[in-house]
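# the sequence and its predicted three-dimensional model are supplied below.
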Amino acid sequence: MTGGYARVTHALEILASRRPAAGEGAAAPIGPDRDIDEARLAKDHNGDIHLLVALPPGRTKFALPLGHVLPTTWLEEQDGSSEQFSLDVRSTDASLTPTFLSLVGEMLNRVDESGGACIDELMRVLSSWREALAREKRGLSRERAIGLFGELFVLSRLAKTDPARARSAWRGKEGYRHDFFLHNALEVKAYVTTDAPTVEIHGAHQLDPPMNASLHLLALRLEENAEGKTIDDLIGEIDSYGLPKGLLFERSTDEEPVIADNNMRFVVANERLFRVTDRFPGIRFSTLGEAAFEGVSHIRYSLLLDACPNAVDPSALPEVLKEL
């Protein structure tokens, strides 16, 4: 039997030549040998791709909330004198259609291996995909929360002494290469590992000092602790110091969201402060030159803190903030 992904590709080739009229659709069978019509790939008059999966006789329809990206409906079809239902799963976002088709191919391969009903294998595939996406989302949320906690930790310190200056120095979504900048710059990195401590550097400009100005790097090692503070706690502190929390959320973007979170509590277990000079390690635009970055994007690398020179006593941080 032809593999699931190959059957999906063949069905797409068939559908590519079809032009359904308004209110109609075209379908191509992709099911197993026992019943090739058990699963069908279809295209409606809008060009949206559908997966139609037959409900086995005697089975009851069920709800399957997949959201607006993959809306589902039950279709009632006539199979001779009997009533037949099929689950209609539609891909509404053309950019996600390749992913949707990959899901369909995986379902078909599972059916070929197990001999089970297409609809059962579809449920298993969707379940595994949802779990994978949920894990990824949790991981991204945690990573962002750690970085944001460090940024807000410093903003709180600055706002406590001078909220107006804190507002001007914190760059948020404004597109600056550093987290804090007025006359001089401070880049803040937070991390949770204890072995070979590293921080993530983004881009070729993040460790480049501003022109005719100094740059310091503050690395904060966080530990999760029930007695620690949440991001909401820090936001509340900053608001109480006269820097309205509304300002924080105004500076939120899809790429760098300011997220409210009451679940994770952190304490700052260790602070390391460095002055970034020409001797400091890292990938820098000023050192390598423009030609080195032609055709290069999304630079991200780990910086090993133990290998960094120019350490400054963390007690000097208030002075660094004063000199921003």
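Thanks, I have the structure now. Residues are numbered from 1 along each chain as shown.
# hey, let's count contacts and neighbours off CA atoms from now on
OK.
# and the end-to-end length of stretch 41-49?
From its first residue to its last, stretch 41-49 covers 7 Å (C-alpha to C-alpha, to the nearest Å).
# let me fix that, I meant to ask about stretch 253-271.
Start-to-end, stretch 253-271 (C-alpha to C-alpha) is 28 Å.
# next, the buried residues of that stretch.
257, 258, 259, 264, 265, 266, 267, 268 (16 or more other C-alpha atoms under 10 Å).
# with stretch 311-324 instead?
So for stretch 311-324, counting by 16+ other C-alpha under 10 Å, buried means 311, 314, 317, 320, 321, 324.
# okay, pairing it with this:
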Amino acid sequence: MTASDRIWQAQLRAHWAVLSARRDTAGVATSGLGILVGDEAEILAGVDARGDHHLLVPAGGGALVVEDSQAAYIRIQRCVLTIGGRGRTFVDIVCHRADLSELFDDVISSMLTELATDSREQPAVVCKRVLDEWRELLRRRGGLLGEDALRGLFGELVVLERILAASDTYDLSVWHGPDREPHDFRLLGGDLEVKTLGMAGSMVRVHGIEQLEPPDKGDLHLIVVRLVADHDGLALPDLVERIRPKTNDRRAFAAALARAGYSETDAEHYRDRRFMIAQVAALPIGDDFPRIAPSSLVDTLPDEVSALSYNLDLSLLLPKALTDAAITPLFTKGTLS
């Protein structure tokens, strides 16, 4: 996400607040965004009687407006508004879901950044191309998250939020879980691997012999996040929405979530699964830690053995784990002194 995108996000929030206060049943309340296109007509922000947000880009010169209604939440359509007693045709990019307003701001900020630069493309073509790019970016791989995947992603986001809150040294680039790398987080002093447990569980699943192998430089800690189902707790979309403003690149955050199997357009599917974060604990992975790893093997695995995974019982280890404030240095530097 560019600096220009972030500037537009801030400006759009100000426009929506003013326009929402001005909206009525007569039509669309609009305000200019300071970008001229086509026949020197200004791009507008708009809020209609329902409260839906619109980006209105002058079509100009009778240009063809290619409408796009592939999704119910963000659409491109043709509209005609009467401005100064004259009917004007606009490319209307509209969001019909209030819960996706921040995502909509991200999408149209990207559009505005491109529309503000000199381009040979017609404004309508620019808008369609940017929307298609975002759709591809947000397209999750596979179906909706299952229970284990949902809890796993929830646990990683709990840790990501704490890392971002604990230190201004790190940004979203420390999170490697969505890319299926051996360790979920790579910090300056070492790596973190995250596992999620339920209320009374102690068994975690280890995937591959590299997952509990420390990096070449630095330490490895196993971070255990214990989640308890709670109707008044936090849903996965709530956690995503809480973290998004803290990231340095909201577009990259959306892309990472999509690689992890989560799309913000599916948020409503996950809102009934709510958790209380009962515990966050850290276990250092040393030579005496029970595991199957390259450094603990007498010889390499036979070529015929692949995709090895196993269960690890942490019941005797968790009482000795680091918890609460003792973990904070781990999130700031990646290692404990």
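All right, it came through fine. These figures come from a predicted structure and were not determined experimentally.
# rewinding a little: just flag the most distant two among the buried residues of stretch 311-324 of structure 1.
Across these, the two members that end up farthest from each other (C-alpha to C-alpha) are 311 and 324, 18.1 Å apart.
# so where do the strands sit in structure 2?
Along structure 2, the segments classed as strands by DSSP state E run 29-37, 41-47, 53-58, 74-83, 86-95, 185-187, 190-197, 203-207, 219-235, 274-284, 309-313, 322-323.
# of those strands, which approaches residue 144 of structure 2 most closely?
In this view, the strands of structure 2 are compared for proximity to residue 144 of structure 2 by C-alpha to C-alpha, and strand 219-235 is the closest at 15.0 Å.
# okay, the closest one sits on what stretch of structure 1?
Against structure 1, the aligned range for strand 219-235 of structure 2 is residues 214-230 (TM-score structural alignment).
# same check on stretch 273-282 of structure 2?
Alignment of stretch 273-282 of structure 2 against structure 1: residues 264-273, by TM-score structural alignment.
# just how off-centre is the matching stretch within its chain?
A distance of 24 Å separates the centroid of the chain from that of stretch 264-273 of structure 1, by C-alpha atoms, centre = their mean, to the nearest Å.
# re earlier: dump the strands of structure 2 into TSV; add distance to residue 135 of structure 2 as well.
What follows is the strands of structure 2, written out as TSV (distance: least, C-alpha to C-alpha, whole Å):
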stretch	distance to residue 135 of structure 2
strand 29-37	24
strand 41-47	22
strand 53-58	17
strand 74-83	10
strand 86-95	14
strand 185-187	27
strand 190-197	29
strand 203-207	31
strand 219-235	24
strand 274-284	27
strand 309-313	34
strand 322-323	40
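# out of these, which is the most enclosed?
Most buried of the strands of structure 2 by mean neighbour count (mean count of other C-alpha atoms under 10 Å) is strand 53-58; its value is a mean of 27.
# same for it, what does it pack against?
Where contact means 3 or more C-alpha pairs under 8 Å, 6 or more residues apart in numbering; DSSP states H and E, strand 53-58 of structure 2 is packed against strand 41-47, strand 86-95, helix 123-138.
# now residue 75 of structure 1, what's its secondary structure?
State at residue 75 of structure 1, reduced to three classes by DSSP: H, G, I helix; E, B strand; the rest coil: strand.
# and the gap between it and residue 51 of structure 1?
Here residue 75 of structure 1 is placed at a distance of 12 Å from residue 51 of structure 1 (C-alpha to C-alpha).
# try residue 319 of structure 1
When C-alpha to C-alpha is applied, the distance between residue 319 of structure 1 and residue 51 of structure 1 equals 63 Å.
# again, but for residue 85 of structure 1
To residue 51 of structure 1, residue 85 of structure 1 is 13 Å away according to C-alpha to C-alpha.
# and for residue 257 of structure 1?
From residue 257 of structure 1 to residue 51 of structure 1 the distance is 35 Å (C-alpha to C-alpha).
# and residue 111 of structure 1, by the same measure?
15 Å.
# which one's more surrounded, the two?
Comparing residue 111 of structure 1 with residue 51 by neighbour count (other C-alpha atoms under 10 Å), the higher total belongs to residue 51, at 23 against 20.
# list the contacts for the more buried one?
If you count contacts by C-alpha atoms under 8 Å, 6 or more residues apart in numbering, residue 51 of structure 1 has them with 39, 40, 41, 42, 87, 88, 89, 90, 104.
# between those residues, which is nearest residue 154 of structure 1?
The closest of the contacts of residue 51 of structure 1 to residue 154 of structure 1 turns out to be residue 90 (C-alpha to C-alpha; 46.8 Å).
# so which residues of the stretch 201-324 of structure 1 form helices?
Counting by DSSP state H, counting those that start in this stretch, the stretch 201-324 of structure 1 has these helices, from start to end: 231-240, 245-250, 285-288, 317-322.
# could these be laid out in TSV, adding distance to residue 151 of structure 1?
As requested, these are exported to TSV (distance: least, C-alpha to C-alpha, whole Å):
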stretch	distance to residue 151 of structure 1
helix 231-240	10
helix 245-250	11
helix 285-288	24
helix 317-322	13
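# before we move on, back to that, looking at the buried residues of stretch 311-324 of structure 1, which is nearest residue 210 of structure 1?
Among those, and counting by C-alpha to C-alpha, the member closest to residue 210 of structure 1 is residue 324, at 11.6 Å.
# wait, isn't the closest one in contact with residue 169?
Yes. With contact defined as C-alpha atoms under 8 Å, residue 324 of structure 1 and residue 169 form a contacting pair (7.4 Å).
# joint contacts of those two?
With contacts defined as C-alpha under 8 Å, 6+ apart, the residues shared by residue 324 of structure 1 and residue 169 are 180, 181, 182.
# give the aligned equivalent of the first one in structure 2.
For residue 180 of structure 1, the equivalent position in structure 2 is taken to be residue 185, counting by TM-score structural alignment.
# wait, its match sits on residue 172?
No. At 9.8 Å, residue 185 of structure 2 does not count as touching residue 172 under the criterion of C-alpha under 8 Å.
# still on that earlier bit, which stretch among the helices of the stretch 201-324 of structure 1 is buried most, on average?
Stretch with highest mean neighbour count among the helices of the stretch 201-324 of structure 1: helix 231-240 (a mean of 20; mean count of other C-alpha under 10 Å).
# now the angle from that one to strand 266-275?
Taking axes from the mean of the first three to the mean of the last three C-alpha atoms, to 10 degrees, helix 231-240 of structure 1 and strand 266-275 form an angle of 70 degrees between their directions.
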